[in-house]
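>>> Would you be able to build a 3D model of this:
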Amino acid sequence: MTMPDLVLRDIHQPATPPWWPPAAGWWWLGAALLAVCLALLGWRLLRAWRRRRWRRLFDDEVAHAGDAAARLAAMSSLLRRAARRCSADADRLQGEDWLSFLDSGLPGAPFTEGPGRVLRDGAFRPSVEELEADAAYPFARTRFLALMERRR
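Below you'll find the model as predicted:
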């Protein structure tokens, strides 16, 4: 008995899989990255919205106060409310301790030695210069926003 001649052929590789559509794992990875990007964007938008709201609150309260002493009292009140976010008893500080608290972490000590010093007793003076209140305003506003952004 003779065996028929076997015809052997070369091995053929299967076709390369197409790059599109990607495998399910790539879809999951893309969805996870998209979710992280959207969460970060949402967080940044929320922070920006809060910052605008706090700026508007500060500006409106100070603008609605009448004279310079009333504006200083409004600034001091807002700063004390914001100070409670850092420490529960920070709003009860008085005099130099209050100004030192406001200066903590700031370069140049604008409250103990600079124009913000008027916040110590300016609201209780019989008369306050408009320029003093105007000079303290940007420092108080900046410090208010910084205190509002802090977490306990």
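>>> can we go C-alpha only for contacts and neighbour counts from here?
Noted.
>>> can you map out the helices along the protein?
For the chain, the helices defined by DSSP state H cover 24-64, 68-83, 95-103, 130-149.
>>> Let me know which of those helices is tucked in deepest.
Among those, helix 68-83 has the highest mean neighbour count (mean count of other CA atoms under 10 Å), at a mean of 21.
>>> want to try a markdown table for the helices of the chain, with distance to residue 120 as columns?
What follows is these, written out as a markdown table (distance: least, CA to CA, whole Å):
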| stretch | distance to residue 120 |
| --- | --- |
| helix 24-64 | 17 |
| helix 68-83 | 8 |
| helix 95-103 | 6 |
| helix 130-149 | 11 |
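>>> Looking at those, spot the one closest to residue 123.
Residue 123 lies closest to helix 68-83 among these, at 4.5 Å (CA to CA).
>>> what packs against that closest one?
With contacts defined as 3 or more CA pairs under 8 Å, 6 or more residues apart in numbering; DSSP states H and E, helix 68-83 has these neighbours: helix 24-64, helix 130-149.
>>> what residues does that helix touch?
Helix 68-83 has contacts (CA atoms under 8 Å, 6 or more residues apart in numbering) with 58, 61-63, 65, 90-91, 118-119, 122-125, 127-130, 133, 137, 140-141, 143-144, 147-148.
>>> Please generate a structure for the following sequence too, so the two can be compared:
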Amino acid sequence: MMFALPAQPPAPSIADLKDIPLPPPVPYTPQTMGWWVLLALVLLVVLWIGALRLRRWWRNRYRRAAQKELAAIEHAMADPSQRQQALAAVPALVKRTVLTWAPRDTVAPLSGEAWLGYLDRTFAGERFTRGPGRHLQTLAYGGADIASGDTDALMTLLHRWIDDHVPA
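The predicted model follows:
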């Protein structure tokens, strides 16, 4: 009996190499319906928040206009020749600001202590009847010039009031 030696395998050759199959491409879009629902909900929430912010921005446009006019009045008060005229414009600005959101028949006839009391109800505390806001009454009727420190306190109060008042 003769034993045959196993045949030598042929030497490997580059021609014998086979291509490695690539996996199928993975899509970047979600495959299940749950992800589409989640995407829709997130978009709805983003749109809702955007709409609320836009509405708030639109409703506060009178505040931005009042702040801009108050800054112009403060700038005019720096000039001594325009100080009296600028101070006289302050009470009118406050009244116009209130009339943008309050009923005209309720607010327009108010003057004196009733007007200052109404302003106190729109802002926390008694800063108009007992604080620097009391000078509005003097300025509304062309009263004497108020001191520089009182003017600064009044302007600070009005800036805060314009930003933070709550319509009564």
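>>> Just give the TM-score of the two.
The TM-score (TM-score structural alignment, normalised by the length of the first structure) is 0.66; 130 aligned residues with a CA RMSD of 3.0 Å.
>>> Could I get the helices and strands packed on helix 68-83 of the first structure in JSON lines, plus columns for distance to residue 99 of the first structure?
Output for those, formatted as JSON lines (distance: least, CA to CA, whole Å):
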{"stretch": "helix 24-64", "distance to residue 99 of the first structure": "19"}
{"stretch": "helix 130-149", "distance to residue 99 of the first structure": "11"}
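>>> and of those helices, who's closest to residue 84 of the first structure?
That would be helix 130-149 among these, by CA to CA, at 8.7 Å.
>>> Can you tell me what sits against the closest one?
By CA under 8 Å, 6+ apart, helix 130-149 of the first structure touches 51, 54-55, 58, 67-69, 71-72, 75, 78-79, 82-83, 85-86, 102, 110, 115-119.
>>> what residue of the second structure matches up with residue 34 of the first structure?
Counting by TM-score structural alignment, residue 34 of the first structure lines up with residue 43 in the second structure.
>>> And for residue 75 of the first structure?
By TM-score structural alignment, residue 75 of the first structure lines up with residue 90.
>>> And that match, how far from residue 165 of the second structure?
Separation of residue 90 of the second structure from residue 165 of the second structure (CA to CA, to the nearest Å): 17 Å.
>>> Kindly report the same for residue 148 of the second structure.
Using CA to CA, one gets 25 Å for the distance from residue 148 of the second structure to residue 165 of the second structure.
>>> who wins for proximity to residue 96 of the first structure among the helices and strands packed on helix 68-83 of the first structure?
Of all those, the one in closest proximity to residue 96 of the first structure, counting by CA to CA, is helix 130-149 (15.8 Å).
>>> Could you tell me how far the most centrally placed residue in the second structure is located from residue 42 of the second structure?
Nearest to the mean C-alpha position of the second structure, by CA atoms, centre = their mean, lies residue 57 at 6.0 Å. Distance of residue 57 of the second structure to residue 42 of the second structure, computed by CA to CA: 22 Å.
>>> okay, now the residue mapped onto residue 128 of the first structure from the second structure: neighbour count?
In the second structure, residue 128 of the first structure lines up with residue 146, judged by TM-score structural alignment. Close neighbours of residue 146 of the second structure, defined as other CA atoms under 10 Å, add up to 13.
>>> Residue 106 of the first structure too?
Neighbours of residue 106 of the first structure under the rule other CA under 10 Å: 11.
>>> Which position in the second structure pairs with it?
Alignment note: residue 106 of the first structure maps to residue 123 in the second structure; criterion TM-score structural alignment.
>>> show me what contacts its match?
161, 164, 165, 166.
>>> Can you tell me the closest non-neighbouring residue to residue 121 of the first structure?
Distance criterion CA to CA, 6 or more residues apart in numbering; nearest residue to residue 121 of the first structure, sequence neighbours excluded, is residue 95 at 7.9 Å.
>>> Residue 111 of the first structure is in contact with residue 104, isn't it?
No. Using CA atoms under 8 Å, residue 111 of the first structure is not in contact with residue 104; the gap is 9.7 Å.
>>> who has more neighbours, those two?
More crowded of residue 111 of the first structure and residue 104, by other CA under 10 Å: residue 111, with 24 against 10.
>>> Thanks a lot, see you next time.
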